[in-house]
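In: Take a look and give me a structure for this.
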Amino acid sequence: MSLSPLERLNFSEPRQLSAAEVRHLQRWQTNTCERITEAWGGLLFAPVGLVAGVIEPAHYRGALKSLPDPGIGVVLEVGDELIPTLLAVPSRLALGLLNQMLGPAEGEWPRERSLSPLEETLFATLVHEVSESISDGWPGIERLRVQLLESCRPRRCRRLPAESELVRCRWEITSGCGAESVDWLLPRASLEQLLETEEFTPVAADHQTDLEAIVLSLPVELSAQLGQTRLTMAELADIAAGDVLLLDQSVDRPLPLSVDGSVHWKGSACRVGPRQALQITAIVDVNGRTRQ
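Out: The predicted model follows:
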């Protein structure tokens, strides 16, 4: 008996999130990004694209070290237990969004600098919509409690539990200035407890129905093969109108009907009015077996 090779384990890496955790977090992040996009649409002169990106576990030190610097950190407390989380926004992205609040802005990113008092007030308006979207986007039965705590430099934040495992959720943003990303760090242990105790709403059936309807309405091209033959180059050059080519297909054998080169049915040639047709006589399964 042969033994399978041992999988190399890296104990320095945090363990992966469970499938259920990833599913709930993806739904939460997708809902949140959709709501932020809608809310910011009423504040910005030009729309921005915002989609949920990677969701992954991370160590405390490595996660903070990867945050933008300079950048703007926003501490948000979520849930009834007021779990501290950190939203890290690159400075140039914040300035680019603020420019979009004042008028159409495209081209290069603004030069990175500190926000003025007026800009801080305007940025707080954008962040407020983010906190509302996080609350509304929570896939639980009730809205999730979310409150803004403070702003800070992302790498100097001390609100997250030190030396703990975190979960990093990344949002990808595209604007007239280019693409950027925002990182949202959440304490893993507290987040897992929140996910375990929360009752989630089922995925709306109408969304699945709509998706099925779209898939079922997609056009698919079918092709029937009449047969094949082989000629020399000289014979091919001599073909003229009125010539009859002898194919390898017998007249009493059903013709194969294919989708993307894969045979799914067999049938007999027939006629419907002025058009040629194919009457299905057998179905071909994935193993090539036919059934009437």
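In: from here on, contacts and neighbour counts on C-alpha atoms
Out: Noted.
In: which residue ranges form the strands in the stretch 1-150 of the chain?
Out: 49-59, 71-78, 83-90, 146-152 (DSSP state E, counting those that start in this stretch).
In: Next SSE downstream of the last one?
Out: Downstream of strand 146-152, the first helix or strand assigned by DSSP states H and E is strand 165-175.
In: Turn the strands of the stretch 1-150 of the chain into JSON lines, columns for mean neighbour count.
Out: As requested, the strands of the stretch 1-150 of the chain are arranged in JSON lines below (neighbours: other CA atoms under 10 Å):
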{"stretch": "strand 49-59", "mean neighbour count": "19"}
{"stretch": "strand 71-78", "mean neighbour count": "22"}
{"stretch": "strand 83-90", "mean neighbour count": "23"}
{"stretch": "strand 146-152", "mean neighbour count": "16"}
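In: One more, so I can put them side by side:
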Amino acid sequence: MSNNISIDQPVIEPADFDKPRRPKQVLFKMLNQWLAETAARVTESWMSVCTHRIQLGAQSIEIVGDESARKSLPEEGYAIAISIGPEESTGFLCVEKTQLWMLLADLLDLNPDALPHDRSPTQTERSMLEILIEMYVSGLAAAWPGRGDLTCRFEELIERPHRKRISTAHSTWIKGTQTVTSRFGISEIFWLFPNSPIEEIVEDSVDSGTSSGSFTAGSLVHITEQIPFVVTVELGELSLSMTEITDLNIGDILLLDQSVHQPLSARIQGQNKWKGRPVRRGHQLAFQVSEVVSTPARSDILPLGQTD
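Out: This next block holds a predicted model:
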């Protein structure tokens, strides 16, 4: 008696030496940047309309298989269908039902105890939720780390996607997880974007900025424009002796050299760039620019030690 054992042969894709695939590190670097920038942009957008503080944060990027993608669809939640890229590939932003009610509560300043978790949103409530969804999709498009915005469009809000036969005809998916911190606590939402179309967009984005392995002038300008700079807004200065410093305690007031009628200065790397005044945006302190400080031309800069 013989036992027949069937072993599936691995599928070996032919190598394309004319267009080799870039290392996965390039893909993950851009995806992580996209996830983080989307969180920052959506936080700013949602805070402009919500009555309570809400903040999104980037948590993780991973590549999952089709079966894992299907199982991760929320059973009692929603899948927000989004068309992505020039080929309009469909991806999903997945949220639990309670998370949508929390967003609606922060949008309308509702009492948390009055949230109707046991029913679906009415048409009016769905319309209001779609305002926040459109804001998210706009932030997703603008946050794309490649050249220009990525085409993204909100398609539909799908209730209980786990029970519906949503097409996931892709072998692998990009699962990007973000945290949502609000007055209700910390929860998670996540992307399910088809891997192959996104990887092709990344390839095209990287290839458009390089030529024969070297950067073009345009790509260098683009990279330079993405370099972050720390902007410091100075409230004022004062001098204290060591005794005064050690004696400082909670409730003590420090008198600064800045008059309340004088504009504040905003600096980059120690150089004055703008003058303005402090303002408030939602729950955050902000700085409104009232004057741009002109930078002296190179001919106006004297060598060290030289005077007029």
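In: hang on, the earlier thing: show me the one of the strands of the stretch 1-150 of structure 1 that comes nearest C270 of structure 1.
Out: strand 49-59 (51.9 Å; CA to CA).
In: Report the aligned residue range of structure 2 for the closest one.
Out: Using TM-score structural alignment, strand 49-59 of structure 1 lines up with residues 55-65 of structure 2.
In: Please name whichever of the strands of the stretch 1-150 of structure 1 is nearest to R170 of structure 1.
Out: The nearest among the strands of the stretch 1-150 of structure 1, by CA to CA, is strand 49-59 at 5.0 Å.
In: and the counterpart of A189 of structure 1 in structure 2, what does it touch?
Out: Residue pairing (TM-score structural alignment): A189 of structure 1 is matched to S196 of structure 2. Neighbouring residues of S196 of structure 2 by CA atoms under 8 Å, 6 or more residues apart in numbering: 170, 172.
In: so S196 of structure 2, which of the three states?
Out: helix (DSSP: H, G, I helix; E, B strand; the rest coil).
In: now it: how far from T51 of structure 2?
Out: From S196 of structure 2 across to T51 of structure 2, the span is 39 Å (CA to CA, to the nearest Å).
In: again, but for S167 of structure 2
Out: According to CA to CA, S167 of structure 2 and T51 of structure 2 sit 37 Å apart.
In: Likewise for L192 of structure 2?
Out: According to CA to CA, L192 of structure 2 stands 29 Å off from T51 of structure 2.
In: before we move on, what about Y78 of structure 2?
Out: Distance from Y78 of structure 2 to T51 of structure 2, by CA to CA: 23 Å.
In: Compare S167 and T51 of structure 2 (neighbour count), which wins?
Out: More crowded of S167 of structure 2 and T51, by other CA atoms under 10 Å: T51, with 16 against 8.
In: Just tell me what V284 of structure 1 corresponds to in structure 2.
Out: Counting by TM-score structural alignment, V284 of structure 1 has no partner.
In: How about D69 of structure 1?
Out: By TM-score structural alignment, D69 of structure 1 lines up with E75.
In: show me what contacts the closest residue in space to that match that isn't next to it in sequence?
Out: Spatial nearest neighbour of E75 of structure 2, chain neighbours left out: H162 (4.9 Å); criterion: CA to CA, 6 or more residues apart in numbering. With contacts taken as CA under 8 Å, 6+ apart, H162 of structure 2 has the following neighbours: 70-71, 73-76.
In: try 6 Å
Out: Counting by CA atoms under 6 Å, 6 or more residues apart in numbering, H162 of structure 2 touches 73-75.
In: What is the aligned counterpart of G176 of structure 1 in structure 2?
Out: G176 of structure 1 maps onto R183 in structure 2, by TM-score structural alignment.
In: for P90 of structure 1, same thing?
Out: By TM-score structural alignment, P90 of structure 1 lines up with E96 in structure 2.
In: before we move on, what about G103 of structure 1?
Out: G103 of structure 1 maps onto D109 in structure 2, by TM-score structural alignment.
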